[in-house]
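Undergrad: show me how the following folds:
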Amino acid sequence: MAARTGGGPAGTRSRAPVPHRLDRPALGAWAGTRLGVLVLSVSVAAIWSYGDFKDSFLERWTQWDVDLFIEIAKYGYRGDPGRPPDAGLPAFFPGLPILIRTVHYAVPSWELSALLISLVAGGVAMVALARLGGAGTGPKAVLALLLSPYAVFLFAGYSESLFLAFAIPAWLLARQHRWEAAMLCAMGAACVRVTGIFLAVALIVEFLVNDRRWRLSPLLVMPFLPVAVYTLYQWRRTGDWLAWQHAQQEGWGRSLAWPWEAFHTTWQAAFGEHNEFTGAFRVELAGAVVGVALTCWLLFRRRWPEAVYVGLPLASLLTSAFYLSIGRATLLWWPLWLAIGASRRPVYAVVILLSVPLLVWEIVLFTSGSWAG
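TA: Okay, here's the model as predicted:
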């Protein structure tokens, strides 16, 4: 893989027609895989329930965090007044719930609103990823991401698609040295997920390594502003400056731990007593291995901005009380998908052949209400 796939401003401008030729295959791959997921989920429901559709299509796709995003969109962070208070709600940044509420003004169904956001945002993200990778790598990277085991969450009303729709364009614009637009996109990403903070730090490294026009440096503060505003809002609401962190602890039992303690706890959960989450913890361990290997590879290649973008959130996940959401976090690691897209054909083919059955299984788990990551 080239050290600067998608390149700086001069290289990008000299090949301006190329990225636009990549838009159609990227959108085609997005639409084709969305149709495939839709058909598969309906078929699985028919087989799983022996033709008796007890839950509607939208209900099958409104599982786990989707319910919580919709609850925030409906009632705010106080939650449903008809239920006990949910201390974990502040763990979710407000970008997606606000957008769900906005789309709901035009779309009667809350569940459909969430799915439509993922549909549109995912298309934007795939076009940006194809352009970032360039003609040789971009389309293959898009397909690898869309067929990856956790790509089920790019279809569901989760925040990954929306985050990528802001974050990858921010990265692409920064590579083109268009910092004003890049920072606006990064602000959008920071409204959606806490990962936006790590993106902001990585963009600072990108600026220091490849630009250094100091008159533009004040722009680098912009992605931190939504996080500051959200922190202030939660403080005004709860009196707690660390409301987000405490919501992680109270909602999911996630607290700071030494890396070896987190690994030991996860290992025990993965290979100790068998239960419905055993397989998920094994996937978390595999995701951790991939993340560490990717970070080391990026450091070896001196890809400092990408190493920061992948390494910092990975470090936070590896120092949690136990591993959670690392597998799903792989969806956000576009350096991984670009590296796979740039790999040799046999390697690429093996990755795809291994990924597709796992993706099918994840779709089965998610739409049946089981924990899928």
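Undergrad: from here on, just use CA atoms for contacts and neighbour counts.
TA: Noted.
Undergrad: show me what counts as buried in the longest helix along the chain.
TA: Criterion DSSP state H: the longest helix present in the chain is helix 110-146. For helix 110-146, burial by neighbour count (16 or more other Cα atoms under 10 Å) applies to 110-119, 121-135, 137-146.
Undergrad: could you do stretch 250-262 as well?
TA: Neighbour-count burial for stretch 250-262 [16+ other Cα under 10 Å]: 254, 256-257, 259, 261-262.
Undergrad: likewise stretch 353-360?
TA: Judged by neighbour count using 16+ other Cα under 10 Å, the buried positions of stretch 353-360 are 355-356, 358-360.
Undergrad: try stretch 36-50
TA: 37, 41-42, 44-45.
Undergrad: same question, stretch 316-323
TA: By 16+ other Cα under 10 Å, the buried positions in stretch 316-323 come out as 317-323.
Undergrad: format these as CSV; extra columns: secondary structure.
TA: Formatted as CSV, the buried residues of stretch 316-323 follow (DSSP: H, G, I helix; E, B strand; the rest coil):
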residue, secondary structure
317, helix
318, helix
319, coil
320, strand
321, coil
322, coil
323, coil
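Undergrad: quick check, nearest of those to residue 27?
TA: Here the nearest of the buried residues of stretch 316-323 to residue 27, counting by Cα to Cα, is residue 317; it sits at 31.7 Å.
Undergrad: wouldn't that closest one be in contact with residue 324 here?
TA: Yes. Counting by Cα atoms under 8 Å, residue 317 touches residue 324, with 7.1 Å between them.
Undergrad: how about this one, so we can line them up?
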Amino acid sequence: MLGGSDADYYMAGIIISNVFFFLALVFLYLLVDELFDASIARMSIFYLAFAPYALFFFIGYTEALFLFLCILVFFCLQKAIKTRRLIYWLLAGIGGLFAALSRSQGVLLAVPFLVVFIQQYFSRQNFSTTTWRQKILAFIPIVLIPLGVGIYMLYLWHTKGDPLLFSKAEALGWGRKLTPPWISVANAIKAALLPDMLQIQNILNLASLAGAIIALMMGWRRLPLHYTIFAALLIIFPLLYPLGKADGLTALPRYMLIIFPIAIIFASYKGPRFEKVLLALTFPIFTVTILLFISHYWVA
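TA: Sure, this is the predicted structure:
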């Protein structure tokens, strides 16, 4: 039904994105409702759905799928804490595996998994109440998360003869190479000061980065530790592989988009004044990105 032409593949991508974004919103609501309350849960999905670059959740990119899988892992970890059932550790590992298959950042989910595992089984109050068998069985699924990248590498080796082809393509085709994050930011600042066609793009990239950092710094105490650490890692990761110097942080607003803990932080600040100010800052950008996209203008 959906295959055989570019239009069919495009429609398939849009359908998949919208289905998984809907599921992401459902699981985010359930997650935040259990973690905080229903009002914060409602505002979390609202802020996420109308984030400045939320357009990318609907148009056939990997954002919606990756977001859903990340939220699913956190949902399973939360259930593992609450119920102490080993099945949720396994489901968290499986979710992380598919997240790593969809995006390389998925391997970062191993960190919140490890944090929750240590808190659950090696804290003073829990260490003596659980057996080593329980600890080992709960820990084993963490191996599934980096296995996602391993499976993709195996696929590339089998079909293309080179398991590192994705890394080489990034370096040769896009000019991406491992760079200290402060160098990436410094280059973006220098580029933003140059009056050329990329100036506005660099300013928007830096603004999205600054917004994510400020939000996390102001609200990290409102979140469990593994949420904060995961959000910080998602901020840092794209800075490690800039796209050259002229527009090194290209697509950064998309990468900041999937940091769902920031939406939870915003939702935790209750009050009509804060909501109005935040929407006044974000909703116009949301509207402009949609207008640009439907006008066939590339939005990164």
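Undergrad: filter the buried residues of stretch 36-50 of the first structure down to just the ones in helices.
TA: Of those, the ones assigned to helices by DSSP H are 37, 41-42, 44-45.
Undergrad: of the buried residues of stretch 36-50 of the first structure, closest to residue 241 of the first structure?
TA: residue 37 (40.8 Å).
Undergrad: show me what contacts that closest one?
TA: 152, 155, 363 (Cα atoms under 8 Å, 6 or more residues apart in numbering).
Undergrad: counterpart of it in the second structure?
TA: Per TM-score structural alignment, there is no equivalent position to residue 37 of the first structure in the second structure.
Undergrad: before we move on, what about residue 218 of the first structure?
TA: Under the alignment (TM-score structural alignment), residue 218 of the first structure pairs with residue 140 of the second structure.
Undergrad: near that match, how many other residues are there?
TA: Residues lying near residue 140 of the second structure (other Cα atoms under 10 Å) number 12.
Undergrad: can I assume it sits in a helix?
TA: Yes. With three-state DSSP as the criterion, residue 140 of the second structure is part of a helix.
Undergrad: what residue of the second structure matches up with residue 198 of the first structure?
TA: Correspondence of residue 198 of the first structure to the second structure, assessed by TM-score structural alignment: residue 108.
Undergrad: so that match makes contact with residue 232?
TA: No. Here residue 108 of the second structure lies out of contact with residue 232, judged by Cα under 8 Å, at a distance of 10.4 Å.
Undergrad: look at those two and report which has more neighbours.
TA: Using other Cα under 10 Å as the criterion, residue 108 of the second structure and residue 232 rank with residue 108 on top: 21 against 18.
Undergrad: what's the spacing between that one and residue 89 of the second structure?
TA: In this view, residue 108 of the second structure and residue 89 of the second structure are 16 Å apart by Cα to Cα, to the nearest Å.
Undergrad: repeat that for residue 236 of the second structure.
TA: Residue 236 of the second structure is 26 Å from residue 89 of the second structure, by Cα to Cα.
Undergrad: same drill for these two, tell me which one is more crowded.
TA: residue 89 (26 against 17).
Undergrad: name the nearest residue to the residue mapped onto the more buried one from the first structure, sequence neighbours excluded.
TA: Matched by TM-score structural alignment, residue 89 of the second structure corresponds to residue 179 in the first structure. Excluding its sequence neighbours, the residue lying closest to residue 179 of the first structure (Cα to Cα, 6 or more residues apart in numbering) is residue 173, at 6.7 Å.
Undergrad: circling back: could you point out the helix or strand that follows the longest helix of the first structure?
TA: helix 152-155 (DSSP states H and E).
Undergrad: residues in the second structure aligned with that following helix?
TA: Under the criterion TM-score structural alignment, helix 152-155 of the first structure matches residues 55-58.
Undergrad: what's the matching stretch in contact with?
TA: The contact list for stretch 55-58 of the second structure, computed with Cα under 8 Å, 6+ apart, reads 14, 17-18, 21, 63-64, 254, 286, 289-290.
Undergrad: would you format these as TSV with distance to residue 208 of the second structure included?
TA: Output for these, formatted as TSV (distance: Cα to Cα, whole Å):
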residue	distance to residue 208 of the second structure
14	25
17	23
18	24
21	21
63	16
64	19
254	9
286	13
289	14
290	17
